[in-house]
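Trainee: Sharing a model that was predicted from the sequence below.
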Amino acid sequence: MTLGVLFLIFAILIVVGIPIGMVLTIAGLLPDLVGNFIVDAPALVKAMINGVDSFPILAVPMFILSGNIMAKGKISEKLFNFFAYFIGNLTAGLPIATIVTCLFYGAISGSGPATTAAVGAMTIPILVDKGYNKTFCTSLVAVAGGLGVIIPPSIPFIFYGQSSGESVGKLFIAGAIPGLLIGACLMIYSWFYCKKNGEDKEKLNTYVKELREEGIIKLFLSSFWALLSPVIILGSIYSGIASPTEAAVISVFYALIVSAFIYKTVDFKILFNILLDSAKTYSAILFIIAAAIGFSRVLTYYDAPTILTNIVTGAVSSKIGFLILVNLLLLFVGMIMDTTPAILILTSILLPIAKAFNIDPIHFGVMMVVNLAVGFVTPPLGVNLFVASSISGEKIEDIIKGAVPFILSFLVALVLITVIPAISLVLL
């Protein structure tokens, strides 16, 4: 079986609508099933199992669990109230507070859909009640939720580090400024939207007045543990006290202590359901990871990275040309494939080509994750679209229309991140 035939079968299976985990498994085992492949099926399955037996990957279920605990523990509500206290009555104050909340919550959960769900469930009703258009609010949260995979700690960065051999800690550091840049672009559009369409200042002033009646000290004490969570998680990594995996475990215990004993929003009955939901979520991801590792091994045996490197370097003569090509490819892939398998498959193919053009692997990893984050709000996959729709009741097609200006803002930041590597590398 040739590499071209394998890719064709892979594409057909995707288009037909077979779940990505099964597509990867079939594509990985197919060469041995139709001929004498250099590696037989049992050996490939063993490689898949060994591939997921990895210490860095253990961070993923831990961040999923801590994110779910904090979602049920109403951490996002504490964060939003704190930011709304200061800027809620300014132009676009509450939409900007929502984006900042997504930034902070992303530094807790590491997941786009989790950020959309946790922040959206709380902020969308508030924004609508204060006079903002429901489609605008839903689209805002859906796109801003994508910040959850860019702001560290980021689950996709863990997978990129696993696939590329790069330091996950350095990837986390590199993602900080790009995440803030994207957030700033979303805030700028929100300001222009609210300036053009107007706001119900009476409702906004009343809402902020109610918040401020509690007093800054009371509000700060109420929000303190929520604000401290990203500091503890990221501080333990950047200071060298803990590895990303160890920090993920710390985040679980911190989330549990804060939610169960300080805010008292999670009891043992709720905790059981959280554990069950987290296990279901990770079991599906784990199967995809194993299948993707097996498929990437097949591509390696076919020498796909070298072949594609020669093809691309022969067709594209400049670094800028390659970056444009890769951005277009990743934006398309993000529309039809989840972030995890996309990173696990494409890293082994694209990274050698990027190195041939002297592109820093850390910068390339940030660019990949930012590209694929756009896929959270682009159909047909668009996971954040479905999450936001289920929360607000808005139709998917309406959310997509409302999300277009936000996506364009996202893409402006992507262009800057692509052409200015220092945005990703300045903190390293």
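Mentor: Perfect, thanks for sending it.
Trainee: contacts, neighbours, all on C-alpha from now
Mentor: Fine.
Trainee: Val23 and Val15 touch, don't they?
Mentor: No - contact status for Val23 versus Val15: not in contact, 10.4 Å apart, counting by C-alpha atoms under 8 Å.
Trainee: and the two? which has more neighbours close in?
Mentor: For Val23 versus Val15, neighbours defined as other C-alpha atoms under 10 Å are more numerous around Val23 (21 against 10).
Trainee: tell me which element that one falls in.
Mentor: Under the assignment given by DSSP states H and E, the secondary-structure element containing Val23 is helix 20-34.
Trainee: Identify each buried residue in stretch 9-21, please.
Mentor: Residues of stretch 9-21 classed as buried by neighbour count (16 or more other C-alpha atoms under 10 Å): Phe10, Leu13, Ile14, Ile20, Gly21.
Trainee: which residues does the fourth one contact?
Mentor: The one in question is Ile20. Ile14, Ile288, Met337, Pro341 (C-alpha atoms under 8 Å, 6 or more residues apart in numbering).
Trainee: Likewise for Pro156?
Mentor: Taking C-alpha under 8 Å, 6+ apart as the definition of contact, the neighbours of Pro156 are Val149, Thr339, Thr340, Ile343, Val369.
Trainee: How about Ser243?
Mentor: The neighbours of Ser243, taking C-alpha under 8 Å, 6+ apart as the test, are Gly169, Ser236, Ile237.
Trainee: State the distance from the last one to Ile257.
Mentor: So that's Ile237. 20 Å (C-alpha to C-alpha, to the nearest Å).
Trainee: the more surrounded of the two?
Mentor: For Ile237 versus Ile257, neighbours defined as other C-alpha under 10 Å are more numerous around Ile237 (23 against 15).
Trainee: hang on, the more buried one packs against Pro244?
Mentor: Yes - contact status for Ile237 versus Pro244: in contact at 6.0 Å, counting by C-alpha under 8 Å.
Trainee: what sits in contact with each of these two?
Mentor: Common contacts of Ile237 and Pro244, defined by C-alpha under 8 Å, 6+ apart, comprise Gly169.
Trainee: Distance from the helix holding Val23 to the middle of the chain?
Mentor: With C-alpha atoms, centre = their mean, to the nearest Å as the basis, helix 20-34 stands 27 Å off its chain's centre.
Trainee: and what of stretch 302-320?
Mentor: For stretch 302-320 - counting by C-alpha atoms, centre = their mean - the centre lies 28 Å from the chain centre.
Trainee: another structure for you, compare them:
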Amino acid sequence: MAMGLFFLIFFVLIAIGTPMALVFGGMSFLPNLVSSSVPYTVDAAIRSMFSSLNSFTMLAVPLFMLSGVIMARGGISKKLFDFFAYFIGNKTAGLPCAVVLTCMFYGAISGSSPATVSAVGAMCIPFLTSLNYDLVFSTAIVTVAGGLGVIIPPSISYIVYSGASDTSPSDLFIAGILPGILIGLCLCVCCYLHCRNSGEDKLVLQKNYAELHSRGFAAVFKESFAALLTPVIILGSIYGGICSPTEAAAVSVVYALVVSLFVYKTIKLQDVLGLFTEGAKSYIGILFIIASATAFGRCLTIMQYPQIVSKAILSVSSNKLVIILIMNVILLIFGMILDNIPNIMILTPILLPIANAIGMNPVHFGIMMTCNLAIGMVTPPMGINLYVASGMTKVPVLKLARACVPFLISFLVALILISYIPAISLVLLR
């Protein structure tokens, strides 16, 4: 089947709103239905779907999603925010920067960008506006910083990429630490420049800072300790060789339940079944996408489409810097029109051979891909973070997207550094 016709049908199906699982599954069947000489039969595609779910690594995805749901209901984000605000709440842009730091830590709990926007935004946006920060600015901070949920480990996107590329999820988790911190620092600089130029209500901020300090550091630390300990337990067990990422995901669910039920007492026993049901509903759509996208990726490989695309891109230039730029542009464009998990399943078999051809480490490529797709979560028309934040605050999506531009510029600066300086991703692996 001609590659041009294949991808034309693929994009037409997406454009008319066909569910992604059906698009991937249908396109996996299509070549063999058109020509029986194609070796990838419908039976083989179905077997690929089932085998993709029979994966110990992929089991971490629903577990981390469930842990994120429990943490969100348990009010963990409020404890994290108070801890950071205690130290920088009286500084210029201190509270907006505390929001960014809260998103970073919450990302190390949930592994999901929309979950981070929802959990942190529900608490931080009303709080910032009560201190006379502009509603659109406050919403934009959370919208963009929420993208750190897929970059700061543990990340669901890293786990999916690991399955698509046969790369160690533990290596990806370690490699994602410094890039996530770099992006967070760039966003904090952007917050500082905005607040320095636009001004803040210093009297209100000082009053809030004094109230927080009147509780004393010991009380604030005691309240936030269990929340701060969460990423330490999850990541420490992985990096210390105690648990695999999947086992750590199971530990995170148990820990989230214990903290929310018995430490903070923000959920009750009768709520647990509903939380598990909510987690299952969140995962079920992703489950079908992962299964069908795996079959789609194997179909592409058998049809040799990735090799054709790879030769075409490599024929444009032999310069490694130019090839990396082209891959970034492709990832940014796809990030604007598709969610990150379908993108990972589509683009990994196409772009990873190109990355290998120019000597790019697969772990470095995975981090670069995830950072690009995180930006896609804040850019129309897909921009899932935009819709989540807009739904909470009623700020129009396009107005919010415009307010996010300065933050996205700082995000892009970090992306350029991550793309062209491999050590940012790989130094902790050495």
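Mentor: Structure's in. What do you need? Predicted model only: the values in this text are computed from it and were never measured.
Trainee: Tell me how the two chains score on TM-score.
Mentor: Comparing the two superposed chains by TM-score structural alignment, normalised by the length of structure 1, the resulting TM-score equals 0.99, with 428 aligned residues with a C-alpha RMSD of 0.9 Å.
Trainee: sorry, back to before: pull the most distant pair out of the contacts of Pro156 of structure 1.
Mentor: When C-alpha to C-alpha is used, the two most widely separated members of the contacts of Pro156 of structure 1 are Val149 and Ile343, lying 12.5 Å apart.
Trainee: Pull up the overlap in contacts between these two.
Mentor: Taking C-alpha under 8 Å, 6+ apart as the contact rule, the neighbours common to Val149 of structure 1 and Ile343 are Pro156, Val369.
Trainee: Excluding sequence neighbours, find me the nearest residue to Cys188 of structure 2.
Mentor: The shortest distance from Cys188 of structure 2 to any residue that is not its chain neighbour, by C-alpha to C-alpha, 6 or more residues apart in numbering, is 5.2 Å, and that residue is Cys97.
Trainee: Neighbours of the one you found, how many?
Mentor: Cys97 of structure 2 has 27 neighbouring residues, counting by other C-alpha under 10 Å.
Trainee: what's the helix or strand for it?
Mentor: Counting by DSSP H and E, the element that carries Cys97 of structure 2 is helix 94-110.
Trainee: Average offset of the helix or strand following that helix relative to structure 1?
Mentor: If you walk from helix 94-110 of structure 2 toward the C-terminus, the next helix or strand you reach (DSSP H and E) is helix 113-130. On superposition with structure 1, the average gap between helix 113-130 of structure 2 and its aligned counterparts reaches 0.3 Å (mean C-alpha distance after the TM-score superposition for structure 1).
Trainee: what's the offset of helix 113-130 of structure 2 from the middle of its chain?
Mentor: Shown here is helix 113-130 of structure 2, whose average C-alpha point lies 16 Å from the average C-alpha point of the whole chain (C-alpha atoms, centre = their mean).
Trainee: helices or strands next to that helix in the packing?
Mentor: Helices and strands in packing contact with helix 113-130 of structure 2 are listed as helix 60-73, helix 76-88, helix 94-110, helix 135-145, helix 384-393; criterion 3 or more C-alpha pairs under 8 Å, 6 or more residues apart in numbering; DSSP states H and E.
Trainee: Need those helices in TSV (columns: distance to Ile375 of structure 2).
Mentor: Formatted as TSV, the entries for these read as follows, by distance: least, C-alpha to C-alpha, whole Å:
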stretch	distance to Ile375 of structure 2
helix 60-73	21
helix 76-88	22
helix 94-110	15
helix 135-145	8
helix 384-393	10
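Trainee: any idea how far Phe253 of structure 1 is from Val100 of structure 1?
Mentor: 24 Å.
Trainee: So for these two, which sits in the more crowded spot?
Mentor: Of the pair Val100 of structure 1 and Phe253, Val100 is the one with more neighbours under other C-alpha under 10 Å, namely 22 against 15.
Trainee: How about residues contacting stretch 94-106 of structure 2?
Mentor: Identification of contacts with stretch 94-106 of structure 2 by C-alpha under 8 Å, 6+ apart yields 77, 80-81, 84-85, 88-89, 116-117, 120, 124, 128, 138, 141-142, 145-146, 148-149, 152, 180-181, 184, 187-188, 191-192, 228, 231.
Trainee: err, stretch 113-120 of structure 1, not the other one
Mentor: Residues beyond stretch 113-120 of structure 1 that count as contacts (C-alpha under 8 Å, 6+ apart) turn out to be 67-68, 71, 74, 76-77, 98, 101-102, 105-106, 109, 138, 141-142, 144-146, 148, 376, 383-384, 387-388, 391.
Trainee: let's see 7 Å
Mentor: Among residues not part of stretch 113-120 of structure 1, those counted as contacts by C-alpha atoms under 7 Å, 6 or more residues apart in numbering are 67, 71, 76, 102, 105-106, 109, 141-142, 145, 148, 383-384, 387-388.
Trainee: and it, which stretch of structure 2?
Mentor: On the basis of TM-score structural alignment, stretch 113-120 of structure 1 is assigned to residues 114-121 in structure 2.
Trainee: Give me the distance between the closest residue to Leu219 of structure 1 other than its chain neighbours and Ser348 of structure 1.
Mentor: Across the structure, with C-alpha to C-alpha, 6+ apart as the measure, the residue nearest Leu219 of structure 1 apart from its sequence neighbours is Phe82 (6.6 Å). Applying C-alpha to C-alpha, the value for Phe82 of structure 1 to Ser348 of structure 1 is 43 Å.
Trainee: Which one of the two is surrounded by more residues?
Mentor: Just comparing Phe82 of structure 1 and Ser348: by other C-alpha under 10 Å the higher neighbour count belongs to Phe82, 23 against 19.
Trainee: for structure 1, what's the longest helix?
Mentor: The helix that spans the most residues within structure 1, counting by DSSP state H, is helix 268-301.
Trainee: what angle do it and helix 20-34 make?
Mentor: Comparing the axes of helix 268-301 of structure 1 and helix 20-34 via axes from the mean of the first three to the mean of the last three C-alpha atoms, to 10 degrees yields an angle of 40 degrees.
Trainee: now for the following helix or strand past helix 268-301 of structure 1, which elements pack on it?
Mentor: Helices and strands here follow DSSP H and E; after helix 268-301 of structure 1, the next one along the chain is helix 304-315. Using 3 or more C-alpha pairs under 7 Å, 6 or more residues apart in numbering; DSSP states H and E as the contact criterion, the neighbours of helix 304-315 of structure 1 among helices and strands are helix 339-356.
Trainee: which residue numbers in structure 2 go with the helix it packs on?
Mentor: Taking TM-score structural alignment as the measure, structure 2 aligns residues 340-357 with helix 339-356 of structure 1.
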